[in-house]
Every structure is written in C-alpha cells, then in structure tokens.
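J.: Provide a 3D model corresponding to the input given below.
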Amino acid sequence: MAVEILMPGLGLSISEGTVERWLKKEGDRVEKGELLAVILTEKVTLDLPAEASGILLRIIYPAGSKVKVGEIIAIIGDAGESLGSDLKAEHPSLPSSIHPSSTPLSFQDRGDLKISPLAIRIASEHGVDPREVAAEFPGKKIGKDQVLAFLETRKRAGKAPSTPLSPPAQPEDEVRLLRGPMRAMAEHMARSAQTAARVTTMAEVDMAEMVKLRLALKEKFQKEYQVNLTFVPFVMKAMVEGVKEFPILNASLRGEEIILHRQVNIGIAVDTGESLLVPAVRDVATKTIVDLSGEISQLSSKAREGKLSLADIQGGTITLTNAGVYGALLATPLIHQPQSAILWMGKVMDTPVAREGQVVIRPMMYLCLSYDHRIVMGAQAIRFLQAVKKNLENPYPLLV
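T.: Got it, this is the predicted structure:
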C-alpha cells in the first residue's frame, strides 16, 4: 500500500517550503524514521524523515521545487508496486506539470546545479532560469550550447522568454543563484513590504540609568551565571510592559481575524552572515533578566551554527532587532509577517541634550517601531513606544 509523503506543517506563519535536496533516490529502500530530504523554509532548514518503510517509488517534486504545506512530495510503497497511469487519479493533489513516469534529475538529487559562468550569463541576459535549462539536460553540465539549444526550443514552441534582467552580468562579474536561505529571506521581505501597511515611529531614550545598572551587574552575571549582560533582555521586558497596556502590538492579522496573543513571544533577529533568522523567546513575561540573557545567547549561537529546530522559530508574536551592535542609529524595519509590529534598537551613543536648561552629554538610543497600520492605530503605537521608553529610563523594576 503506497504511503504519501507530505510537505509537513511548518508553523502558523509558514505556508510552503522548498525541497532543498533529496537524500534518497527513486528505487532506494528506506526505513521508517530514516531521513529522506532536506526542506528549506524562510526561517530554518529541516530534515524530513520517512513515515514508513519501503521503496521510494516516486519523487513528485525534485530538488529546488517550492511546495505548499500538505502537498504530496513523494510516495513510498512495496517493491514492484506500480503506480503507472493511475498515479494522478489516486493522488489528485499532484501537480499537473509532473508526469508520473518522469525521471528525477541527477543534479537535482545532489542539490547542486552544474553550470558554467558563461551559461549563467547567457541565461541571465535572456531572462531564463538556469534550472529550467538543466531540467532539459538531466545529468549534464550546462554550458553555452545547452542554453542556446534551450532558447531555440522555446522559440520554436512560441514561448517567449521573460523580460531580460537589466543590466546583464558582465564577464568579470560574479553571478550567484538566489537560492537557499537568501531566496527565502528575499521572498519573505518582499511579501512583508507588499502586505503590511507599514508605518514607522521613533523615540529617543535616555539610557543613563540603564548603562549604570548594566555596569553594576555585568561582572556578577558573568561570574555567577556565565552570561554576557546586554541591553537586549531589558528591552524585551520593557516591551512586555508596553504590551500589557496595548495588546494590539502583540497581535497577528490572518485573513479577516485579528488574533490577540496572550503570551508575549519575542522573536530576536539574528544575522548569520548568510541570512536573517528569527528564533523566538517564549513567554518573556515569566522570565527573569538572567533567564532571558541565557536563552538569547543559546538561540543566537544555534542560529549561527545552523542548528535551530522548528520549535525554535515557531510562535513569535512580536520581533526585536538590535542593529545598534553594528553602530546603526535609525531604521524603518520590515514587519515579520504575520505579526503586527517589530521594534528596532539602535546604538547607545553619547549625545548632547538639553536638561533643565543646560546642555549635557547623555547616553542616548533611538527605538524605531514599525507597525501594521491595518490593525494598529498611530496613537496606540506611539503610546506603546513611550511605555517602552519609560521602563528603560527607569529599569530597576524590570529586574523583579
């Protein structure tokens, strides 16, 4: 009896995944629990185990395919079991573009596209995805001749190529395919920009008391708890206080429903060097500054080492990103869909400010809040930001 292997559920905010590579090929024997494929989402890379023992009868989606959650990506059955022409009838969710008897492509099985720089340049100039060319020449390295033959075939078939990219790559340029985490990040950021009615408001925070407190506790945290005390956990606790007053900042818009989340699960943006990942710290309201410091450190390390699990990146309800560590002062951050807000913190910098009629030097920091104006009113966002500012300027209660 054939068993359908489905694209797994990847969390509330993820509707599709990409088959990064297959670890088995058609005809291979697999055991239940043995790894079949590597699935890439916009947030993390996952290993997909086999749900049954048997023979991998059919790979429906080759490596590089983007698949909706719940769709069939492969079929496991008994040796000699024939699917034949009844495959589409038995499995109506199969894509119409996949022929039941198609042979998986060797370069796709390896998850590696073999193509010369010249071929990439020619394909780019004609607006052609190199993977389309490779699909016509399974198992072969793609060069100039293969790309030109592909173009000629499309011309004869009357299929016009898409609009050429401008400007075309030059011979001295390096051309990289947009794939993997970078492709997922690009698609997510574009979707956010096209979906949310994003507005950004800013506040200037006097961090003098915060700096004093951190300086007083830094050595203690290092010696007793083996964690580096930063401003981030204090900002997270201040966000919780703001959400208590304005819960709409901790909400999600899904279709015609606004979901007000009871827990404050703060996603922390981590730059891995190749992509931006957002693991979530759950139920921040119940955790101490020590707890948060340790968890932030662990999640950041796992993100940079590529060891985040699906559980680590699920469930975020609002996001915090700290670009101040890189010296940035101001930004208009994109909202992490389907959340309603993201808070951006800048560099703490000595700045001349007016205090009681005198110009004094104070450690100041900008907070930039982007919010979805479809469900968050401007007054709510501004007052939320002022609540965060108030708690950071008097941070001692945040230790409780």
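
J.: only C-alpha atoms from now on, for both contacts and neighbour counts.
T.: OK.

J.: tell me the SS of residue 20?
T.: strand (DSSP: H, G, I helix; E, B strand; the rest coil).

J.: can you pull the contacts of residue 125?
T.: 164, 165, 166, 168, 169 (C-alpha atoms under 8 Å, 6 or more residues apart in numbering).

J.: next: residue 308.
T.: Applying C-alpha under 8 Å, 6+ apart to residue 308 gives the contacts 44, 279, 299, 302.

J.: which of the residues you listed ranks first by neighbour count?
T.: For these, the largest number of neighbours (other C-alpha atoms under 10 Å) sits with residue 279, at 29 neighbours.

J.: could you find the closest non-adjacent residue to it?
T.: residue 313 (4.2 Å; C-alpha to C-alpha, 6 or more residues apart in numbering).

J.: thinking again about what came up before, in CSV: the contacts of residue 125, plus secondary structure.
T.: Listed next are the contacts of residue 125 as CSV, based on three-state DSSP:
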residue, secondary structure
164, coil
165, coil
166, coil
168, coil
169, coil
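
J.: next, the second sequence, to be compared with the first:
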Amino acid sequence: MPADIHVPELGESVTDATVGRWLKKEGEAVKAGEPLVELETDKINFEVEAEQDGVLQKIAKGEGETVNVGEVIGTIAEGDGAQPAAEEETAEAQEREEPEAAPAEIGEATNGHREAEEGARRASPAVRKLAREYGVDLSEIEGSGSGGRITREDVERVIREQARPAPEEAPQADGHAETAPAPRPAPAAAEGRPEERVRLSRRRLTIAQRLVQSQHEAAMLTTFNEVDMSAVMELRRRRRESFQERTGARLGFMSFFTKASVAALKAFPQVNAELDGNELVLKKYYDIGVAVSTDEGLVVPVVRDADRKNFAEIEQEIAELATKAREGRLTLEDLRGGTFTITNGGIFGSLMSTPILTTPQVAILGMHKIQERPVVVDGEVVVRPMMYLALSYDHRVIDGAEAVSFLVRIKELIEDPEALLLEG
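T.: Predicted structure coming up:
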C-alpha cells in the first residue's frame, strides 16, 4: 500500500525546512534507504531517504516550498516504476488513439481543460509552481525537453515575453494617441543583456537575516591592533615537522589564536558572555566558534571546551570540522552554541575588515593576512611579518577600554608564545 514521505525531526529548535531538490522524479523506482529529496534548514542540508522499495508516486511539495516537521511531502507506491521516456511515449500513443474532438458547441471547454491538464503533466512540480506564480498557461507552451517536457527555461522565456512593453497605440481619428498606463520596465534579459536568477538557499537567507538582525540589535563597534607574527612563525618553522610526526596534526595559526583567545576571555569574562534581557549571562566554559567558508555561505562550527584541549587536539578538531563543513556533513550539534568566534579572512587575502557579531555572542575576533611591513623596534626600522587584528564587540555589554585591553592581551600572548603556553 502507498506510504507517505514525511519531513523528519530536524533537531533542536528547528521546526521547518525548504525543499531543496528532488533526487527522483514521479514514476521512478526507488529502493529502501535511497535518497529521495534534499531539505535545507538554516543550519544544515540533509537528505530524506525512502523507507521502502516502490515507485515515487507523487511529489506533494515542490522545490523552494517551505515544509514543517511531520508534513507529507510525497508518496511512495508499490511497483517497479517506469522510465519517464517510456511513460511519455505511452502518453503520446494514447493521444494518437484518442477520437476526434467533440462538436464545438459542447467540446471547446472540455478540450481546453484537457490541454491544460496535458500541459501540467508535461512539467515538473517546480515548473508548475513557477507557472502558477506568474500566470503562465502551460497548455500554450511547446516544451523543449525530452519527449516535449516543459522545462523551467521554457516558462522563464514566456515570463520574459510577457514582461515586454506593449507597442504604442496608433493615433485615434481625432489625431490624438490613446493614453495607456506606463508599461513595467522589461528585464535586462529582454533587452539582449543576459541575466540568471538563482534561488537563494535556506542557509544563505538565514545568514542574511541574522547578519542584519545583529547589526540592528547590537551596539556594534570594532577596535583594531596589529601583532608581530615573528615568534609564532619561528616556533612553527622549528616544530612543525616533529609536531606533525608526533600528533598527526598540522601546526597552524588557529590553535595559537584559540589558546590566546581563551586566556584573554578568562582575564575579561564579560567578553565571554550573553545578554539576556536585563541580565548578563557570564559563561564559565569556552566553546570557540571557528568560521568556515563553504559554497553555500559561512558556517561556524564550534570547538567545545577549548580550554581543556592541547594544541594538537584543537588543530585536529578544527581540521575535521572544516572538512565536514565543505562536504556538507555538519550536524546540528557541531553548530550549536558557541561563546566566542574567530574568523580568518586572511586566507582569502583580506588585509583588514570589521567582522559582524554572531548573536547572541558579544564579541568576535577577526584575523587577517600576514604581510611584511616596516615597523619600529627599539628605535630602529625593521621589516616584520605583521597581522592586523580586529575585535568587533557589543558596546551594550563591553566598554571600549575593556575591548582594547582584551585585544592587547591577545597581541601580547601571540608575540610571546611561552607566555601563551603558560596562560592558554
């Protein structure tokens, strides 16, 4: 008997998702455990698998639609399935065998209804949804897809044509042209300038919403400093190979900045806090978020209890989280919480930036490109590998003097790795 496909539990505090893309078409055979559809949430994307063998009988929710936990998004029926091409050939054969249309006085409406249904059958749920949104009659479109199927490009072409301005009215008998409302400007694509419309992913939409929310809700300021990376770079040069042989982890810069941040957070506990109404929640643990860039946008997996981990453990965990992020394997647990965030725009060549807070956190540290610059040391101009640091903070919770002192403490620890080993 048919079995409904439900939206599964999505995790703590996640109640809805967006249908990303269907991996199977209606009428296709499916196997138990085979991925059917990809759902997008504001944190992760995941695939819903078939719970039994059969045929994908119906797609109830098309791509781009919002669905809730437990909602039915499709149906699997018993059977072996049929290839879409074979189904279309059968439909075409049935059309050829159909009798001629009924007389005009009783058949016009019927034929129009049949044509509309036939047009809908030749289009996917996502294409039908697009046509409905723009009032496009599928029965009037000649599909360019296999077997005459109507594609998204076919519908978008009709939408562009409908958006073109109508030709000017000819003058009336009295010599005056009939006045018509100004037409809506045609899209650039209609003027021979190509465009492409790409649906934003659920994650990208959520990132945009939260960044704007952070800017509106927090009194965000940024303070800057620079750090001489000479000592850390020299230590890495001497210890990198033996460190990797002994631990299996690559000794990068992130472990140094994570350790320095933890030490500075212990010295300035209000930076490791959260504003909850009229109360300030001081966190007595140190879960450090590490921003990772992916094709779908920035994600911030969390290194838990960073104060209890050594350099090797931090490097290994950051590497694992970054790999999971880029392969789309992060779980909700990987992203949950976080008391302070570090982002490194330097890997893309950024020399200076103002990072935006990851609410409800009240501060974020921005690292940047290491660049050799002339600096004055003991009255002499020398060339040193320098990095600009930026600390964005919520001025409702953190005073300027406290933010500057916090950043200076990180600078001191990075420039003196021995102190970092003792205090971090």
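
J.: OK, contacts around the aligned residue in the second structure for the residue nearest to residue 279 of the first structure?
T.: Here residue 313 of the first structure is matched to residue 335 in the second structure, going by TM-score structural alignment. Going by C-alpha under 8 Å, 6+ apart, residue 335 of the second structure touches 43, 299, 300, 301, 302.

J.: among these, the buried ones, what's the ChimeraX command?
T.: Entered in ChimeraX, the line below selects the buried ones among the contacts of residue 335 of the second structure, by 16 or more other C-alpha atoms under 10 Å:
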select :43,299,300,301,302
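
J.: export the contacts of residue 335 of the second structure to CSV and append columns for secondary structure.
T.: Output for these, formatted as CSV (three-state DSSP):
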residue, secondary structure
43, coil
299, strand
300, coil
301, coil
302, strand
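
J.: and which of the contacts of residue 308 of the first structure is nearest residue 287 of the first structure?
T.: The shortest approach to residue 287 of the first structure among the contacts of residue 308 of the first structure belongs to residue 299, at 15.3 Å (C-alpha to C-alpha).

J.: re earlier: select from the contacts of residue 308 of the first structure every entry located in helices.
T.: Members of the contacts of residue 308 of the first structure lying in helices (criterion: DSSP state H): 299, 302.

J.: show me the two of the contacts of residue 308 of the first structure that sit farthest apart.
T.: Once C-alpha to C-alpha is applied, the contacts of residue 308 of the first structure give 44 and 299 as the farthest pair, at 12.6 Å.

J.: residue 260 of the second structure pairs with which position in the first structure?
T.: Using TM-score structural alignment, residue 260 of the second structure lines up with residue 238 in the first structure.

J.: residue 404 of the second structure too?
T.: Using TM-score structural alignment, residue 404 of the second structure lines up with residue 382 in the first structure.

J.: one more: residue 247 of the second structure?
T.: In the first structure, residue 247 of the second structure lands on residue 225 (TM-score structural alignment).

J.: identify the residue nearest its match in space, chain neighbours excluded?
T.: residue 290 (7.4 Å).

J.: ok, residue 38 of the first structure next?
T.: Using C-alpha to C-alpha, 6+ apart, the closest residue to residue 38 of the first structure is residue 47 (4.7 Å).

J.: can you give me the neighbour number for the one you found?
T.: 15.

J.: check contacts around it.
T.: Per C-alpha under 8 Å, 6+ apart, neighbours of residue 47 of the first structure: 35, 36, 37, 38, 39.

J.: kindly provide the distance from the last one to residue 67 of the first structure.
T.: Looking back up the chat, that one is residue 39 of the first structure. 10 Å (C-alpha to C-alpha, to the nearest Å).

J.: of these two, who's got more company?
T.: Using other C-alpha under 10 Å, the more surrounded residue of residue 39 of the first structure and residue 67 is residue 39, with 25 against 19.

J.: show me the contacts for the more buried one.
T.: 17, 18, 19, 20, 21, 45, 46, 47, 48.

J.: mind giving me the PyMOL command for buried ones among those residues?
T.: Selecting the buried subset of these in PyMOL, with 16+ other C-alpha under 10 Å as the burial test, is done by:
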select buried, resi 17+18+19+20+21+45+46+48
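
J.: coming back round to it: mind putting the contacts of residue 125 of the first structure into CSV with neighbour count and distance to residue 351 of the first structure?
T.: Listed next are those as CSV, based on neighbours: other C-alpha atoms under 10 Å; distance: C-alpha to C-alpha, whole Å:
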residue, neighbour count, distance to residue 351 of the first structure
164, 13, 49
165, 13, 45
166, 9, 44
168, 15, 46
169, 16, 45
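
J.: and those residues as CSV, adding distance to residue 328 of the first structure?
T.: CSV is the format used below for these (distance: C-alpha to C-alpha, whole Å):
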residue, distance to residue 328 of the first structure
164, 36
165, 32
166, 31
168, 33
169, 32
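
J.: in the second structure, which spans are helices?
T.: 84-97, 104-121, 125-134, 152-163, 202-217, 230-247, 254-267, 311-326, 332-335, 400-415, 417-423.

J.: go through those and pick out the most buried.
T.: With neighbours defined as mean count of other C-alpha atoms under 10 Å, those peak in mean count at helix 254-267, which reaches a mean of 22.

J.: how far apart are it and its match in the first structure?
T.: Compared with the first structure after fitting, helix 254-267 of the second structure deviates on average by 0.8 Å (mean C-alpha distance after the TM-score superposition for the first structure).

J.: now the angle from that helix to helix 400-415?
T.: Counting by axes from the mean of the first three to the mean of the last three C-alpha atoms, to 10 degrees, helix 254-267 of the second structure lies at 140 degrees to helix 400-415.

J.: in the stretch 51-200 of the first structure, which spans are strands?
T.: 54-59, 66-68, 72-77, 198-206 (DSSP state E, counting those that start in this stretch).
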